[in-house]
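# just need the structure, nothing else, for what follows:
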Amino acid sequence: MTTDVTSRPADGQETTASVRRVTDDLLERVEHRLRSFLAAERDRFAEVDDRAAVVLDTLSELVASGGKRIRPAFCITGYLAAGGDPRDPAIVDAAAGLEMLHVSALIHDDVLDNSTQRRGKPTMHTAFAEHHENSGWRGEARRFGEGMAILIGDLALVYSDELMSQAPAGLLAEWHRLRSEVHVGQCLDVTAAAEFSVDPRLSRLIALIKSGRYTIHRPLVMGADGAGRPDLAAAFAEYGEAIGEAFQLRDDLLDAFGDSAETGKPAGLDFSQHKMTLLLGWAMQRDEHVSTLMTEPGHTPDEVRRRLLDTGVPEDVERHIADLVERGRKAIADAPIAPAWRAELADMAVRVTYRKN
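The predicted model follows:
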């Protein structure tokens, strides 16, 4: 961890280099906070029983396995852009709490989607099911694996609240909105997949509240609120809604056409789980045969991909993403923050949407 906390330039003239430096420093502190928090919990439960230590080891391994830390990055950027003090440890706790909530959502997502891979490794429920089977334990291996994953995902959710309890009080109202929103969004996502009805309005709503707002909009506003700048909420919301939707649409395209070796998870999960994404909704409006390919046995994901390409919808989604990025960048252009932070947010819009480092 960086020991010399980066401070703001003495003359107040922040540059691209200085904003990146202070943001990177805080993100390093978030990593340290997550590691030290989970290590302390592991030590505490190791005294109870070795099995409890395994639970913490499993959660810690997932937290440490990678991830872009997008939500902490937007929270910290919102905080610093709003004039927050980078030396205040409370914002580190807030960002760490956001990442822990994200980890909880990933674990539960993998169970809901019946996914076998996350970040290039077996998903948590898959690994526990395999361990159950290899150990010759009683009961059904699949139910054991899914049960353990759900419980550890819940534990991550508990820890997210524990970390957030140390965050600046001003951001807690937005935190509570974020948490309820993402859970309701998940319920809508599961219901829409079961109904399998073409409703682009509902698809867009799910993309926004399940992913877009929780990834960009609300973490950004949380950061500003934590710095005492609720006046930034409107500009940050307009920016965050647009870039959050673009972010989710990129995920939809990656699921349909991405390389699992690069994404770290199986391709085509939206097909197999009948997820009513905006991409698929638009395609089925143009070509009813897409629905048949997804729901009737005997068809391969490659057939679905070829049919999607024939509809021209992927190109339309790319154009929509570009429009959303432009809309987000315009929304931040006149925000009452330092020019260097406006430039940083404009650049972040491109980085997260097109998955650039």
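# can we go C-alpha only for contacts and neighbour counts from here?
OK.
# check which helix or strand covers the closest residue in space to residue 62 that isn't next to it in sequence.
Excluding the flanking residues, the one nearest residue 62 by CA to CA, 6 or more residues apart in numbering is residue 103, at 7.7 Å. Per DSSP states H and E, residue 103 falls inside helix 89-113.
# how far away from the center of its chain is stretch 231-247?
15 Å (CA atoms, centre = their mean, to the nearest Å).
# revised request: answer the last question for stretch 121-136.
Put simply, stretch 121-136 sits 25 Å off its chain's centre (CA atoms, centre = their mean).
# show me the strands in the chain, by range?
Remark: strands assigned in the chain by DSSP state E are 117-118, 121-122.
# including mean neighbour count, could those go into a markdown table?
Listed next are the strands of the chain as a markdown table, based on neighbours: other CA atoms under 10 Å:
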| stretch | mean neighbour count |
| --- | --- |
| strand 117-118 | 20 |
| strand 121-122 | 15 |
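# hmm, back to that, I'd like to know which elements the helix holding residue 103 is packed against.
Helices and strands touching helix 89-113, by 3 or more CA pairs under 8 Å, 6 or more residues apart in numbering; DSSP states H and E, are helix 16-46, helix 50-64, helix 70-81, helix 124-135, helix 141-164, helix 218-226.
# list the buried residues in it.
89-108, 110-111 (16 or more other CA atoms under 10 Å).
# out of the helices and strands packed on helix 89-113, flag the one nearest residue 351.
Across the helices and strands packed on helix 89-113, residue 351 has its closest neighbour in helix 70-81 (10.3 Å, CA to CA).
# OK, contacts around the nearest residue in space to residue 294 that is not next to it in sequence?
In space, and not counting its chain neighbours, residue 294 is closest to residue 271: 6.0 Å by CA to CA, 6+ apart. Contacts for residue 271 were tallied using CA atoms under 8 Å, 6 or more residues apart in numbering; they are 256, 294, 301.
# and for comparison, fold this next one:
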Amino acid sequence: MTVAVDRTDPALLRGRFDAALAAFLDARRPGRPDDGTGAVHTALRRFVLAGGKRLRPLFCYWGWRGFGGPDGQPIVVAASALELFHAFALIHDDILDRSDRRRGEPTLHRHFAGLHAGAGWPGDPAAYGRAAALLCGDLCATWSAQMFHGCGLPAGRLRRGHPLLARMRAEVIAGEYLDVVAATGDGSVASALTVVRLKTARYTVTRPIQVGAALAGAAPDVVAALAGFGDPLGDAFQLRDDLLGVFGDPAVTGKSTMDDLREGKPTVLLALARAAAGPAGAARLRALVGDPALDQAGAAEARALIEASGARDTVERMIRARADAALVALDALPLAASARRALATLAEHAVERRA
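This next block holds a predicted model:
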């Protein structure tokens, strides 16, 4: 008896995205003898394929299917290209944030610093690590464009999606810049939400689903209307990320819960806590948060102050309100029923996740 396999099951789709990424990366393996870039290729391949939720390819894929695009390898490859852009963003973000861990492993700049130190090379291992990782990130951005344009879809379809990809790239960089600026700014909730929208929300949900829809031939006004679903859901996704960055389980998230506190990252969570903690609590938070030498005891005190301020509960309510708004918008969109169901499931996963 033949058992039908649903190739659009999320787990199988993630496997298909990973296979497409592996094939693309393997085709770019350095020649023999190694031209000197073998260490870069090995590190990048491991980084790209070592886990990840693959949300951006999933939203792109279902944007395509929602407006009549057929299942097939071209859209799988096109959607997977977004994951290479995501790798670029993560690598650069980790450098800027001076993060030590990503997905349970050393961040790429720490990996290269370790290679430098282990080999006993002259110079500063940390500087070498940052430079090597920076170039790896740039390479991921370049490869993302190459993978997208070589996916096998007709040129006319690709021209529909390219302006949205270009806008997404510009928004991520603008959001990253505003994140850097926000560290020297007023620390307000409004400025933190602006960073959330540009740096994460748009490129996690809105632009991927719009790219998929545009590739499938959705009308421009319908593509624009997808922001009613993507923007609030992307906001909720990042707000959840901010909570996990302080209150998550590192064994599950693969990231330290000390980084945001030590860096003094200008998140909505911390902005709300400072605003609601009262003079004494806000002063103590200012002393603790942003201290590069913050220890576990200090972090525990900061978490207690954030909890007592009500900021954690407020962010949870903000997440739920935005997720609900996204689902209402989803119901009003002219999507195929299967895509609507898949996107609703993805939305719940994005906001209820613990990693």
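# got a TM-score for the pair?
Overlay of the two chains. TM-score (TM-score structural alignment, normalised by the length of the second structure): 0.90; 338 aligned residues with a CA RMSD of 2.1 Å.
# rewinding a little: output the helices and strands packed on helix 89-113 of the first structure as a markdown table; include the columns mean neighbour count.
Shown next, in a markdown table, are those (neighbours: other CA under 10 Å):
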| stretch | mean neighbour count |
| --- | --- |
| helix 16-46 | 17 |
| helix 50-64 | 16 |
| helix 70-81 | 26 |
| helix 124-135 | 19 |
| helix 141-164 | 20 |
| helix 218-226 | 30 |
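# and these as CSV, adding distance to residue 356 of the first structure?
Compiled in CSV, those are given as follows (distance: least, CA to CA, whole Å):
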stretch, distance to residue 356 of the first structure
helix 16-46, 15
helix 50-64, 21
helix 70-81, 12
helix 124-135, 28
helix 141-164, 28
helix 218-226, 19
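# just the ones of the contacts of residue 271 of the first structure in helices?
Among those, the subset assigned to helices under DSSP state H consists of 256, 294, 301.
# tabulate the contacts of residue 271 of the first structure (CSV), appending distance to residue 341 of the first structure.
Shown next, in CSV, are the contacts of residue 271 of the first structure (distance: CA to CA, whole Å):
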residue, distance to residue 341 of the first structure
256, 34
294, 44
301, 42
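# most neighbours among the residues you listed, which one?
Greatest neighbour count in the contacts of residue 271 of the first structure, by other CA atoms under 10 Å, goes to residue 256: 23 neighbours.
# what residue of the second structure matches up with it?
Applying TM-score structural alignment, one finds that residue 256 of the first structure aligns to residue 246 in the second structure.
# contact partners for the nearest residue to that match once chain neighbours are set aside?
Distances taken as CA to CA, 6+ apart place residue 257 nearest to residue 246 of the second structure, at 4.8 Å, with adjacent residues excluded. Residue 257 of the second structure is in contact with 244, 245, 246, 247, 248, 249, 250, counting by CA under 8 Å, 6+ apart.
# what do we get in the first structure for residue 257 of the second structure?
Using TM-score structural alignment, residue 257 of the second structure pairs with residue 267 in the first structure.
# any idea how far that match is from residue 6 of the first structure?
Computed as CA to CA, to the nearest Å, the residue 267 of the first structure to residue 6 of the first structure distance reads 40 Å.
# and for residue 294 of the first structure?
As judged by CA to CA, residue 294 of the first structure and residue 6 of the first structure stand 52 Å apart.
# same check, this time on residue 179 of the first structure
31 Å.
# circling back: closest one to residue 276 of the first structure among the strands of the first structure?
Closest of those to residue 276 of the first structure is strand 117-118, at 21.3 Å (criterion: CA to CA).
# tell me roughly how far the closest one lies from the second structure on average.
Once fitted to the second structure, strand 117-118 of the first structure is off its aligned match by 1.0 Å on average (mean CA distance after the TM-score superposition for the first structure).
# which part of the second structure matches that strand?
The aligned range for strand 117-118 of the first structure in the second structure is 101-102, by TM-score structural alignment.
# report the angle between the helix holding residue 103 of the first structure and helix 16-46.
70 degrees (axes from the mean of the first three to the mean of the last three CA atoms, to 10 degrees).
# mind checking how far helix 89-113 of the first structure is from the chain centre?
With CA atoms, centre = their mean, you get 8 Å for helix 89-113 of the first structure.
# ok, now stretch 19-27 of the second structure?
Relative to its parent chain, stretch 19-27 of the second structure has a centroid offset of 20 Å by CA atoms, centre = their mean.
# show me the contacts for residue 284 of the first structure.
With CA under 8 Å, 6+ apart, residue 284 of the first structure has these contacts: 198, 290, 291.
# contacting residues for the second one?
Taking CA under 8 Å, 6+ apart as the contact definition, residue 290 of the first structure lies against 283, 284, 304, 307, 308.
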